[in-house]
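Participant: The sequence and its predicted three-dimensional model are supplied below.
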Amino acid sequence: MAEITADKIEVNSLFNNFWFLIPEYQRSYVWNTDNINDLLDDLWYAFKNKPYDEYFLGSLVLKKTSETKFNEFEVLDGQQRLTTFFMFMAVLRDVAIDDDLKEACHDRIFQKANKFKKIPERIRLIYKIRDNVETFINDYVLENGGSNKTDDLKESSKNKNISISHMANAILTISKFFSNKSSTEIENFGEFIAEKPVFIYVSTESMEDAFRMFTILNNRGVPLTNADILKSINIGFIENSEQEKYAQIWENIESDLGGDFDRFLSFIRTIKVKEKARLNLLDEFNENIYTKNKLEKGKKTVELIQKHKVNYDKVITFKEDINLENEYKNLLTIMQIGLPSTDWIPSLLLYFDKFKKENIFHFLEKLEYKFSSDWINQLTPTKRIDNLNSILKAIEKYQTSNDLLKDQEIFAVDKTELKRRLSGKVYGRRFARYILLKYEYLLGDNTVHLSDYNTISVEHVLPQNPKLDSQWIKDFSEDERNEWTHKLSNLVLISKRKNSSLSNLDFTEKNRRYFKGRIDVFPSNKIFQTYNRWNTEILTERQKTMTEKLIK
């Protein structure tokens, strides 16, 4: 196990003896005006009221790099505060009158080269890859007087680049803080800053140990995600000459998926492990993928993620067109909209990875029927996941898609129970909207790829609370209303844009005002062309038709 060092260190020593890298997996600089003013006010209060006491600034979690010429560390936790102090030194340098204070601040930012002492030119804090802030730092932090370029900084504070906009705002905020301070106060404050504020730092040469310490100590700010940590681990296993290339591949995938990236990584975990996840995503990769499945960290992992992302774009998001039929696209669309989870996606990704487009629609039909039926039949989440993992194992087992699709056991559904549940009162059940979506899909001709199914809701034909003087009261007894109101045959899908205040209208008026112009969207709503009234005979017939079609 690598040695772990923990100690406290004052600002002067930190910015003179340590060198820092903000690695590519770190978040952007995001401290806002309130964050900075809180820190400055606390420091000023300590300076004025407790000038001889140490002031605790928080913790740093550092990972020692392989660089031997410098005491160099990657920053896992504490980069927001370090970056703020980095800019603080630039502003303090530019507002100071005393030359020694100016020099001390600049030395904490930048090391001037001296070939006679074999000292290279070097900046104290380096940002790698993410956000491209190097030019900004050169212009406003490294350059003497750079923090005084108020107009340029105000313009930069509007930059779309998150780090640049926040850094510009930080410099403006710190400059404003010093604007009403005397030169004597500034000099004394500069002396206090060098000696009394202290960080507690924890460092190690092991990435895993460093992240473990981060997890234990981090209780503030924006925590790193599992994806951030996995990226760092894997990029660290790649040769320096190729690190930037693979880091960029990772970032492009992460950027494209946004907040769904961790979920996408969980799909890959499921494909590899084929068992229910028992640990957090990071530990799942470490224990079940790297240790048990023997996947190599580094290039092999990034390439695996890239391969499945390409497949994901082909068969899930359709960002890459491979000429899939509309019947496939439409079924997938309603699955994404109406099913309770995306646990079925790994099965589809693995199928496509092995068999490509061969029988893919037939497989999706079976997968959807199995997953939705297990859900409607109220199998436990664990049992549903176990059933999906059986499908994953079968995909890996069979050599042809035909053999896989003939396996009746893995796709088996309790149709008796399914019929019982669909025959009951379904309104208010989680699956009601999905079942109606599925029925509309089964009635459709798939001439177009449907994509506007997100603005729909479930509506009763026979209202839940008909007015006492309405035709509904004449056509349906109280017992009949209790029997049929919430059953499948009395439910339709409508656009949410329709006026819900019309829901209690009589059938003929509802037909004319409520559904007119919408029957082309939902095929089943042709009932409003077919029937002039609504009664128990129609409901009975429709219930039988819908249930049989859905179960078949």
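Facilitator: Structure's in. What do you need?

Participant: Could you use CA atoms for every contact and neighbour count after this?
Facilitator: OK.

Participant: Would you agree D374 falls within a helix?
Facilitator: Yes: with DSSP: H, G, I helix; E, B strand; the rest coil as the criterion, D374 is located in a helix.

Participant: Would you agree H460 is in contact with L491?
Facilitator: Yes: proximity of H460 to L491 meets the contact threshold set by C-alpha atoms under 8 Å, at 4.8 Å.

Participant: A further structure is provided below for comparison with the first:
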Amino acid sequence: MTKIHGAEHACSVIFSKAFDFIIPSYQRPYAWTTEEAGELFDDLLGAMEEQQITDPSDVDPYFLGNIVLIKEEGKPHSQVVDGQQRLTTLIILFSAIVDVLSGDQSKAFEKYINEPGDIAEDREPKPRLILRERDNAFFHKHIQTPGGISQLTEESSVKFRDVELRIWENASEFLGRLQAMDMDSVFSFAKFIVNHCYLVAVSTSNMNSAYRVFSVLNDRGLDLLPSDVLKADVIGKVGVAKRDHYTEKWEDAEEQLGRTAFGELFGHIRMIYKKAKAKKTTLEEFREYVLSREGRPEDLVDDVICPLADAYRVVANAQYESSKNAEKVNDTLGWLDRIDNRDWIPPAILYLKKHDGDTDLLSSFFDRLERLAALMLVCRWTINQRIERYSRIVEWIEGDRDIGDTAS
């Protein structure tokens, strides 16, 4: 039986030789905005000020949450299954602290960003945290390299993609807040974080066991979307040789749609498969109605998620491209977008996926769909009535029935 270990550690231990954190390529991108990063900063500063530290031995620990790791006992190598948002944000905060402080005070916190190495113990200098391959070079250059964070915040954000923009925004947020404090307060704040702020590290050497822990924690309200857990479910079952390829396909689809819309996509896919109103969470019903029907995870990504993500991008943004009927289709999609609900999207993206090359069919179908959606709006159909009708249309699309039958 695979053992699961759980223990609380101060940040001084979390960011030490005890752990070498690596974000696997199948993980979701770094996504915390200044809202989450600012809230973390406020919580930490508030916890320190609330306790009015006089005697360090009297300070109560402040818990930052859980991290889930694939890690063998006694070895530092740690694949992060859950917790990269907190770990990455804390490294950005340490980088800002090092930049704001000076002299010995600044140097004292460099070791929480990078392992300094020890020739007596045969430890090489290296970063404490390695992000996904596509994000790591940027992170290392601007956050883990001395002076990089101040240079980063002086650059224009226009050229940055999503992950880089999040890093830039949070670095700027932290630097601005720390620079507004006096240096003694910054130093006390930094000491409070490393000595009195704790993370609970849950580790197991088995990938499947780690995913189970990950899913349980997410289901109980951590800051992950259903698509993040489903990514672990799906990509975790892809063979090692193909895992990076399918991770990249998944993340390309997410990046093109945007994180919020990509999360919504899984609710629409659930509707296509279940053809009924949701009674449980998207996560539960996607597993029950979609994952249980699709055998190979590669087929699910290739034949379902990616094509429907492409269709959703076109439908949601009215971006259909063709030498014929494109303007007419996009005008109709624009009118559909004005409807006060999104229940029409599952049949729309399914039909576009199946008939992308037939502009006459698409134009006719979307005309009919827009008239139906408008009728439902004017007549004030209930959500149950709308779902029942759209479910029938999904069945019709799957059965390749004649377009004239949609009115029946």
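Facilitator: Cool, got the structure. In this text the structure is predicted, and so the values were computed from the model without any measurement.

Participant: Give me the more crowded residue out of H460 and L491 of structure 1.
Facilitator: Set side by side, H460 of structure 1 and L491 give different neighbour counts by other C-alpha atoms under 10 Å, the larger being at L491 (23 against 19).

Participant: What residue in structure 2 is paired with the more buried one?
Facilitator: Matched across to structure 2, L491 of structure 1 finds no residue, judged by TM-score structural alignment.

Participant: again with R421 of structure 1
Facilitator: In structure 2, nothing lines up with R421 of structure 1, judged by TM-score structural alignment.

Participant: tell me what the strand or helix carrying R421 of structure 1 is packed against?
Facilitator: With secondary structure defined by DSSP states H and E, R421 of structure 1 is part of helix 415-423. Based on contacts counted as 3 or more C-alpha pairs under 8 Å, 6 or more residues apart in numbering; DSSP states H and E, the elements that helix 415-423 of structure 1 packs against are helix 360-376, helix 536-551.

Participant: among those helices, which is the most enclosed?
Facilitator: Among these, ranked by average contacts under mean count of other C-alpha atoms under 10 Å, first place goes to helix 360-376 (a mean of 19).

Participant: Do a quick rundown of the strands in structure 1.
Facilitator: For structure 1, the strands identified by DSSP state E occupy 4-10, 19-22, 55-64, 72-77, 110-111, 122-123, 125-127, 197-204, 456-460, 491-495, in order along the chain.

Participant: what's the second one in contact with?
Facilitator: When you say that, I think you mean strand 19-22 of structure 1. Strand 19-22 of structure 1 is contacted by residues 70-76, 79, 124-128 when judged by C-alpha atoms under 8 Å, 6 or more residues apart in numbering.

Participant: at 10 Å what do you get?
Facilitator: Applying C-alpha atoms under 10 Å, 6 or more residues apart in numbering, the set of residues contacting strand 19-22 of structure 1 from outside is 14, 28, 62-65, 70-80, 82-83, 108-109, 122-130.

Participant: Now list the buried members of those residues.
Facilitator: The neighbour-count test (16 or more other C-alpha atoms under 10 Å) marks 14, 28, 62-65, 72-80, 82-83, 108-109, 123-130 as buried among these.

Participant: now for I67 of structure 2: what does it line up with in structure 1?
Facilitator: For I67 of structure 2, the residue aligned by TM-score structural alignment is L62.

Participant: Check M271 of structure 2 too.
Facilitator: Alignment note: M271 of structure 2 maps to T270 in structure 1; criterion TM-score structural alignment.

Participant: how about the nearest residue to its match, chain neighbours excluded?
Facilitator: P346 (6.6 Å; C-alpha to C-alpha, 6 or more residues apart in numbering).

Participant: Isn't that neighbour up against R269?
Facilitator: Yes: taking contacts as C-alpha atoms under 10 Å, P346 of structure 1 lies within contact range of R269: 8.9 Å.

Participant: who has more neighbours, these two?
Facilitator: When P346 of structure 1 and R269 are compared on other C-alpha under 10 Å, the one with more neighbours turns out to be P346, at 25 against 21.

Participant: That one and D283 of structure 1: what is the separation?
Facilitator: The gap separating P346 of structure 1 from D283 of structure 1 is 19 Å, by C-alpha to C-alpha, to the nearest Å.

Participant: do you know which of the strands of structure 1 lies nearest A432 of structure 1?
Facilitator: strand 456-460 (7.8 Å; C-alpha to C-alpha).

Participant: Find me the equivalent region of that closest one in structure 2.
Facilitator: So strand 456-460 of structure 1 is aligned with nothing, judged by TM-score structural alignment.

Participant: Going by neighbour count, which residues in that strand are buried?
Facilitator: Within strand 456-460 of structure 1, the residues scored as buried using 16+ other C-alpha under 10 Å are 456, 458-460.

Participant: Which strands or helices does it pack on?
Facilitator: Using 3 or more C-alpha pairs under 10 Å, 6 or more residues apart in numbering; DSSP states H and E as the contact criterion, the elements in contact with strand 456-460 of structure 1 are helix 432-443, strand 491-495.

Participant: could you redo the last one with a cut-off of 7 Å?
Facilitator: Counting contacts by 3 or more C-alpha pairs under 7 Å, 6 or more residues apart in numbering; DSSP states H and E, strand 456-460 of structure 1 packs against strand 491-495.

Participant: Right, I'll call it a day here.
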